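Peer 1: predicted structure and sequence below. I'll ask about it afterward.
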Amino acid sequence: MKIMFYLSSCDSCRRIIKELSLPEEVNLQDIKKEPLNSSQLDTLRRLSGSYEALFSKRARLYTQRKLKDKKLSEADYRDLLLEHYSFLKRPVLVLDKDIYIGNSAKTVAAAQEALSR
């Protein structure tokens, strides 16, 4: 599976997609128009090691709901990720068995390296 989960209205996602010059075999899925389904999320969890690794603690809803004051379980993270697209740390690039989560320079550089192989 080669896919990037992103948000088309996110400047960082658009910049990273352009920077990576993704090959045609990488499918793009705008998570606002086509939210993650449970099967996709479970696959991402297997690749990343946890739902928490996929979860954005910078999401507005995270602050609004005061979730930082709560002890969230893996099941809570899963439910929240399925509930609203903004909880996904983005972009998420899957290249077969490798996963790159987020927009840090280190992550983008690692994804670029993987794509150039």
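Peer 2: Sure, I can see it.
Peer 1: every contact and neighbour count from this point should use C-alpha atoms.
Peer 2: Fine.
Peer 1: can you give me the helices for the chain?
Peer 2: 11-20, 38-48, 60-64, 74-83, 105-115 (DSSP state H).
Peer 1: presented hereafter is structure B, for comparison with structure A:
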Amino acid sequence: MVLYGYRRCSTCRNALKTLQDSGAQVEFHDIVDMPPSEEMIRTWMDKSGRPIEDFVNTRGTVYRERDLKNAKFTEDEWVRELSQDGKLLKRPILVTDKEVFVGYHEGAYRRIALGAGA
């Protein structure tokens, strides 16, 4: 499984620790150093069944500074924006063989790690 997050984000560090403490083999990918491609974001949307709005970090500084609350972006425009600035992505994003999870919930991450054969 792969955890996409930001190394300086305490929630992302907690998510990684939860997975590792549960015995999961997890690869960490920093979305700020290397934002995901538009294709990857679309794959996450398809695999999760969630709309693009669920992947937008509406609590982040970049979102607020750019006043994106009032943006009237299409799905394609949001995908482009998210692929250009990893801080706009809600985090963490956990990708397993079968699913994509957006956000962190400790209990759910423990169950996911155990279900992955940890």
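Peer 2: Cool, got the structure. Please read these numbers as outputs of a predicted model, since none were measured by experiment.
Peer 1: dump the helices of the first structure to TSV, plus distance to Val94 of the first structure and mean neighbour count.
Peer 2: Converted to TSV, the helices of the first structure look like this (distance: least, CA to CA, whole Å; neighbours: other CA atoms under 10 Å):
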stretch	distance to Val94 of the first structure	mean neighbour count
helix 11-20	13	14
helix 38-48	8	15
helix 60-64	25	13
helix 74-83	17	16
helix 105-115	9	14
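Peer 1: to Arg90 of the first structure, which of the ones you listed lies closest?
Peer 2: Among these, the nearest to Arg90 of the first structure by CA to CA is helix 11-20 (7.1 Å).
Peer 1: chain center to that closest one: distance?
Peer 2: The chain centroid and the centroid of helix 11-20 of the first structure are separated by 13 Å under CA atoms, centre = their mean, to the nearest Å.
Peer 1: quick one: it to helix 105-115, angle?
Peer 2: Orientation check (axes from the mean of the first three to the mean of the last three CA atoms, to 10 degrees): helix 11-20 of the first structure against helix 105-115 gives 30 degrees.
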